[in-house]
Every structure is written in C-alpha cells, then in structure tokens.
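>>> After the sequence you'll find the predicted model.
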Amino acid sequence: MAINDSSVATFFNKYHYNFWRPETAIRAGDTDGNPRTDPDPDFVPFIVTPCFPSYPSNHGSASSGGAEVLRRLYGEGGHSITLSNPAVSTIVLQYTSFRQISDDVSDARVYGGIHFRFDQDVGARLGRAVGKAVYKNNLRAVHDDGWDDHWDDN
C-alpha cells in the first residue's frame, strides 16, 4: 500500500512541478540563467533517463514508503538483510536497517545521473510520510498489545 500510494503522490507532484532531469540540465547549462554554469552537450548518465519529470524521485518515495512501514512493523534496526543477484554474483549487499536500503536506492539514482540529490531527499520524505499514514490508518493490529505506542509521530 505504501509503495503504491507513494508512487501516486510522486507522479502527481512530478507533473505539478515538471522539473528537468540532470541530463537535460547539464546539456543545457547555458540556458539556466546562471553565468557560472557551462553546458556539457556530451553528458550521458549511467542509467537511461526516464521519460518523465525528475522531481520528486519515485524510487526515493516508494522505497522509503515501504521501508517506513517495515520499520514500524519490525523495528528500527538489528536486522540482517542480504541482497544479491545471480547476474552480478560478485556484488552482495549487507544491511542492518531498512533505511540503509532506501538510502542506497537514492544514492544509485543520483550517482547514476538521472536525479538531483534534492529529488531523492524530497521523495524519501514524501515516502516516509505516506508510509506513516498507511501504517497508522490502513493496517490493523492482530491484537491490541500497545505495540504502536512506542513509535513517535515524526
């Protein structure tokens, strides 16, 4: 629910703000009104640029929305999460919190050249807010043992 709702909120905002991607901004650096910015017409990101606006990041919001629900269900940290892919067997990622995973997702989008850092930061904040709302309003406890009482509303 949180991943889906975060995606809906993100795409609403993408087309509201209609902000350009780094590939467009870097190639057109001479059109942004800043005399200190030079264009680089040969810039190519490491990841193929999606065909929709950049801000806010959908990956940032969806991963953070899902991570927020998991954090509230299973706790902040102390986990042992291993991610691997047979296609890239030399890379094995180890995590101890859900936030570490969503932070890696955000870093990959920035380092890949298809998002600005603020796209990711705002997307993550949006996702956490949606995750919190989904947890508080859509999920129901199996039994009432006060489990939710220790989570703050921030």
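All right, it came through fine. Numbers count the residues shown, from 1 in each chain.
>>> hey, let's count contacts and neighbours off CA atoms from now on
Fine.
>>> for the residue nearest to the spatial centre of the chain, helix, strand, or coil?
Nearest to the mean C-alpha position of the chain, counting by Cα atoms, centre = their mean, stands Gly60 at 0.8 Å. With DSSP: H, G, I helix; E, B strand; the rest coil as the basis, Gly60 sits in helix.
>>> A further structure is provided below for comparison with the first:
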Amino acid sequence: MVAERRRTGPTLERRRPQSRQRHTIRRRRRGQRLLFAILNLASADAAINCWNDKYYWDFWRPWTAIQQADRDGNPATEPDTSWMPLLTAPYPEHPSGHLCIDGASLRVLQMFFGTDKIRFGVTSSRFGGETRYFDRFSEPLKEIIDARIWAGLHFRTADVQAKVLSMKVAHYMATHYFQPLG
C-alpha cells in the first residue's frame, strides 16, 4: 500500500504545503515567494544532477536484474523470469529521481523553517485526496525509500545515494544561492 501511495511523482506532492506551514508562510509574503523559488530551484537542480548520474551509471533496474540474473556474471544467482515489479520506468535505475527531488525539497524546508520538527501533510492525488501526516520533514524519506524498493523500482543503494545527492544540492543552494549582491 505504501508503494502504491508513492507511485505519484514528487512534483505533484511537493507543492502543497499544509496547514501550519501555510499560515506561517502567509504572514510573510516575501518569505512565501522566496520559499517557493528555493523549492523549485532545489527540485530542478536535484533532478538535473540525478538524471546526469542515471545516464552516467546506466544501471539496470531490479526487474531486469532479477529476470536476467544469469547474465550478471555471478554464478550464484539464478533468474526468475516470472518476477514482475509493481512499477516500471523507461530510464536507468540509479539514483532514485523521486528521492533526489523530494529529499532536496524536504531539506530546503528544514533549512527555511530552521527546524525539522514541523507537522505537515501530503495529500494523495491517487487516493481520493487522502492526506498522510508527518511530524518531521525528515520522516517521509524513509517511507519513500522503502516504497520505491517494495514497488520493485529501485535497489536500496539507489535510494540512499539519491538522498545523499539531494542533501548536497540543498546545502550547495544554501551557501551559494540568494546571497547579497556586491
């Protein structure tokens, strides 16, 4: 069920700040514009870095690795040609695009609000507007990692390394973007 909920791409979910954040943001219109600019730049930079890595490494996805295990050079593995994933994608596996984009966005929110501990909700576009609540910005990342693996879309390494990439993108943004001119 978690894998099915995480089927929707990250860009559809990240643009809906919930309750408390909305009220905080409304109090400062300049802050609102700045936050959404930073979120969009972080997402774009994370996606660019992610897709550069995907095509550099050109790593096979779990369903290919499982169905073609006799071609991996390891005599201890055997193929399971009947195994099918819940989700598929037409591009290389490593790193996880969902984690790159969502990880950068969530890290930006942590830095913007100066804390990880803010309750927020993510509303599903697939499950009748159902909202899943979290108590920290860092909480969804573990769920997303697990969901992508359970769906058969990624190996854990692709998700964990995408999380690292996303944190580096957010850190770079914090130290290089939106600095005073002059």
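Looks like it arrived, so ask away. Predicted model only: the values in this text are computed from it and were never measured.
>>> before we move on, the earlier item: state the distance from the residue nearest to the centre of the first structure to Leu139 of the first structure.
In this structure, Gly60 of the first structure and Leu139 of the first structure are 22 Å apart, going by Cα to Cα, to the nearest Å.
>>> Now check the first structure for the residue matching Thr115 of the second structure.
Aligned by TM-score structural alignment, Thr115 of the second structure pairs with Glu76 of the first structure.
>>> my read: that match touches Gln100, true?
No - with contact defined as Cα atoms under 8 Å, Glu76 of the first structure does not reach Gln100; the gap is 10.6 Å.
>>> what's the alignment partner in the second structure of the residue nearest to the centre of the first structure in contact with, if anything?
Under the alignment (TM-score structural alignment), Gly60 of the first structure maps onto Leu99 of the second structure. By Cα atoms under 8 Å, 6 or more residues apart in numbering, the contact set of Leu99 of the second structure is 141, 144-145, 159, 162-163, 166.
>>> By how much does the longest helix anywhere in the first structure deviate from the second structure on average?
The residue-count maximum for a helix in the first structure (DSSP state H) belongs to helix 117-137. Between helix 117-137 of the first structure and the aligned residues of the second structure, the post-superposition mean distance stands at 0.7 Å (mean Cα distance after the TM-score superposition for the first structure).
>>> ranges for the strands of the second structure?
120-123, 131-134 (DSSP state E).
>>> Just send the ones you listed back as TSV, with distance to Lys54 of the second structure and mean neighbour count too.
Below are these laid out as TSV (distance: least, Cα to Cα, whole Å; neighbours: other Cα atoms under 10 Å):
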stretch	distance to Lys54 of the second structure	mean neighbour count
strand 120-123	27	19
strand 131-134	30	14
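>>> Dump those into a markdown table; add distance to Ser43 of the second structure as well.
What follows is those, written out as a markdown table (distance: least, Cα to Cα, whole Å):
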| stretch | distance to Ser43 of the second structure |
| --- | --- |
| strand 120-123 | 17 |
| strand 131-134 | 20 |
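>>> among those strands, which is nearest Pro95 of the second structure?
Proximity to Pro95 of the second structure (Cα to Cα) singles out strand 120-123 among the strands of the second structure, at 23.1 Å.
>>> can you give me the end-to-end distance of stretch 147-156 of the second structure?
Stretch 147-156 of the second structure: ends 10 Å apart by Cα to Cα.
>>> Which parts of the first structure are helices?
2-17, 22-27, 58-74, 98-111, 117-137.
>>> elements contacting the first one?
In terms of contact count using 3 or more Cα pairs under 8 Å, 6 or more residues apart in numbering; DSSP states H and E, helix 2-17 of the first structure is assigned the packing partners helix 58-74, helix 117-137.
>>> do you know which of those helices lies nearest Asn34 of the first structure?
Set against Asn34 of the first structure and scored by Cα to Cα, these come closest in helix 117-137, at 18.7 Å.
>>> Nearest residue to Pro50 of the first structure in space, please, no chain neighbours.
Ile114 (7.8 Å; Cα to Cα, 6 or more residues apart in numbering).
>>> Quick one: map the one you found onto the second structure.
By TM-score structural alignment, Ile114 of the first structure lines up with Leu153.
>>> how many neighbours does that match have?
21 (other Cα atoms under 10 Å).
>>> Look up how far His94 of the second structure lies from it.
From Leu153 of the second structure to His94 of the second structure the distance is 10 Å (Cα to Cα).
>>> Gln21 of the second structure too?
32 Å.
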